[in-house]
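S.K.: Predicted model and sequence below, questions to follow.
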Amino acid sequence: MIQRILPGKRYSEAVIAQGLMFCSGMVPENTDADATAQTQNVLQQIDQLLASQGTDKSRIVDATIYLADMADYNAMNEAWDAWVAEGHAPARATVEARLADPHWKVEIKVVAALSQN
């Protein structure tokens, strides 16, 4: 069974299949902030989306981080390192990409295992 979370015409916020939650790329709401603050904002959104389905960041198995400028790599990692669940770091890739909004410095997409009750 496939379950779509907050489906829209173009994409769903997340899709659940085979015990995994595939989250769409999350972007910052605080577009005037620096890369660290934008990353913190995106990570908070990820926390909320995961919690809405009964899972959390300790169950993330894969993360893809898109940076508008690799010069922000250390600033993004400052927020990431403070947030990631100790002992539960996921597989991760970080790439530079032109993001859809020039004010976005970061976009993060994760895949998490659902909690087993």
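M.R.: On my side now, so go ahead.
S.K.: Please make it C-alpha for all contacts and neighbour counts, starting now.
M.R.: Fine.
S.K.: wait, doesn't Asp56 sit right on Asp47?
M.R.: Yes. The pair Asp56 and Asp47 passes the contact test of C-alpha atoms under 8 Å, sitting 6.4 Å apart.
S.K.: Neighbour count: these two, which is higher?
M.R.: Taking neighbours as other C-alpha atoms under 10 Å, Asp56 and Asp47 compare with Asp56 leading, 19 against 15.
S.K.: Give me the spatial nearest neighbour of Ala75, chain neighbours excluded.
M.R.: Thr36 (4.9 Å; C-alpha to C-alpha, 6 or more residues apart in numbering).
S.K.: The one you found belongs to a strand?
M.R.: No. Using DSSP: H, G, I helix; E, B strand; the rest coil, the assignment for Thr36 is helix, not a strand.
S.K.: this is the other structure I want to compare:
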Amino acid sequence: MSIERIGSTERMSKIVKHNNTIYLCGQTACDEAWDIAEQTQRCLQKVEDLLSEAGSSADKLLSVTIFIRDMKDFAAMNAVWDAWIANKPKPARACVEAHMARPNILVELCVTAAQ
């Protein structure tokens, strides 16, 4: 079975496709000055764009792991998530508090989807 890697660097690939499954690298917001709601919205848009590039869509999500810097932001992040996922099939989901690579990153999404 072939493995297709899209947007590869010396460290990672933005998208990996294998066996009709799509794996996205962790998605963070481009502007760390945004609050948790804006960072979450921007991450979700990046997920949609990458899934489209890979030949899939948010309707084919299998699993999403959400890392947030501080659980005090859980409700605000969920408000954005709930609005975004409202009319889509629901993936398996986990949300954990995590130390981020940079202190201004408030949320990161790791996504697996069907092709």
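M.R.: That came in fine, so what should we check first? This is a predicted model, so every value here is computed, not measured.
S.K.: picking up where we left off before, contacts only, for the residue nearest to Ala75 of structure 1.
M.R.: Residues near Thr36 of structure 1 by C-alpha atoms under 8 Å, 6 or more residues apart in numbering: 75-79.
S.K.: Would you report which members of those residues are assigned to helices?
M.R.: Among these, DSSP state H puts 75-79 in helices.
S.K.: Tell me where structure 2 has helices.
M.R.: Counting by DSSP H, structure 2 has helices at residues 36-53, 74-85.
S.K.: The shortest one vs structure 1, mean deviation?
M.R.: Here helix 74-85 of structure 2, set against structure 1 after superposition, deviates by a mean of 0.8 Å using mean C-alpha distance after the TM-score superposition for structure 1.
S.K.: which of the residues in that helix are buried?
M.R.: For helix 74-85 of structure 2, the neighbour count (16 or more other C-alpha atoms under 10 Å) marks 74, 77, 80 as buried.
S.K.: And the contacts of stretch 65-72 of structure 1?
M.R.: Residues contacting stretch 65-72 of structure 1 (C-alpha under 8 Å, 6+ apart): 35, 73, 92-99, 104-109.
S.K.: mind checking how far the corresponding residue of structure 2 for Glu13 of structure 1 is from Gln115 of structure 2?
M.R.: Matched by TM-score structural alignment, Glu13 of structure 1 corresponds to Lys14 in structure 2. Using C-alpha to C-alpha, to the nearest Å, Lys14 of structure 2 is found at 15 Å from Gln115 of structure 2.
S.K.: Please say which of the two ends up with more neighbours.
M.R.: Gln115 (18 against 15).
S.K.: Please say which position in structure 2 the residue nearest to Ala75 of structure 1 maps to.
M.R.: Under TM-score structural alignment, Thr36 of structure 1 pairs with Ala37 in structure 2.
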